[in-house]
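J.: Need coordinates for the below:
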Amino acid sequence: MHEMSVALSVVDQVEQAARANGAQGVRQVGVDIGELAGVVPDSLAFCFELACAGTVLEGARLVMRSVPGRASCQPCGRTWDTGMPPDLVCAQCHSAATELLSGRELRITEVQWTTEADAPPPTPAGRSEEN
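T.: Here you go, the predicted model:
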């Protein structure tokens, strides 16, 4: 499953950044996913939850933003949404000399983490918070 390798990579990168910044945990991770990136959002969400288990990201929320595929025609300058499957031929001049402007993205855009100051105070030994 391709989404599992993507999820593991996201978790690894965020975990490294969290540790480097002294984070105790991660609340939320935002990612941009291009519609042409070949990633199934539901599968990524499932894999992300599994990949977070036992890490500083455990319990983190994954927020995905879809980025539409956009193309530009080199000869006439027209831009358009490519759709899926992508239409990479210009409807105006019928040229195939196009450039893909967006839609292949797969990037981490935001991380919200917790520090010691955000963490609840420790419960004294031998006492539970229910007492």
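J.: Every contact and neighbour count from this point should use C-alpha atoms.
T.: OK.
J.: Now V6. Nearest residue, chain neighbours left out?
T.: L44 (7.5 Å; C-alpha to C-alpha, 6 or more residues apart in numbering).
J.: Contact partners for Q74?
T.: 97-99 (C-alpha atoms under 8 Å, 6 or more residues apart in numbering).
J.: One more, so I can put them side by side:
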Amino acid sequence: MHELAVAQALVEQVEAVIAQHGATQACLIRVRIGPLAGVVSELLASAFPLAAAGSRAEHATLDLVAAPIMVHCQTCGAETEAAMNRLLCGACGDWHTRIMSGDELLLESVELETVPT
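T.: Here you go, the predicted structure:
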């Protein structure tokens, strides 16, 4: 399951953010995942507690946000939502499209907890 490796990399990124801001731990971790990213959200959610065990992200809530597949049509210029394995323009039906979103795996935000001074 490569989602465990993804979860471990996510924890490393969160640890770097925690250190950069002088925080004690992460409370909420928001990740944006598109259906074309090659990561199964449910598997990432189940792998995260294993990867985060013993880290400063251990008690954080993992919020996985689904990103829609959006394409830009090179024929008519429209930006429309598309379906997996059917990246057609929703306006004119042409197949000359470019993916605008839906293939991302992005650490969107991290809410941190700090010790009051």
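J.: one step back: am I right that the residue nearest to V6 of structure 1 is in a helix?
T.: Yes - L44 of structure 1: assigned to a helix according to DSSP: H, G, I helix; E, B strand; the rest coil.
J.: Could you double-check that it lies in contact with L8?
T.: No - using C-alpha atoms under 8 Å, L44 of structure 1 makes no contact with L8, being 10.0 Å away.
J.: Tell me which of these two has more neighbours.
T.: Per other C-alpha atoms under 10 Å, whichever of L44 of structure 1 and L8 has more neighbours is L44, with 21 against 17.
J.: Quick check: the gap between that one and A23 of structure 1.
T.: Using C-alpha to C-alpha, to the nearest Å, L44 of structure 1 is found at 24 Å from A23 of structure 1.
J.: ok, now A17 of structure 1?
T.: Shown here: A17 of structure 1 relative to A23 of structure 1, a distance of 8 Å by C-alpha to C-alpha.
J.: Tell me which of these two has more neighbours.
T.: Taking neighbours as other C-alpha under 10 Å, A17 of structure 1 and A23 compare with A23 leading, 19 against 14.
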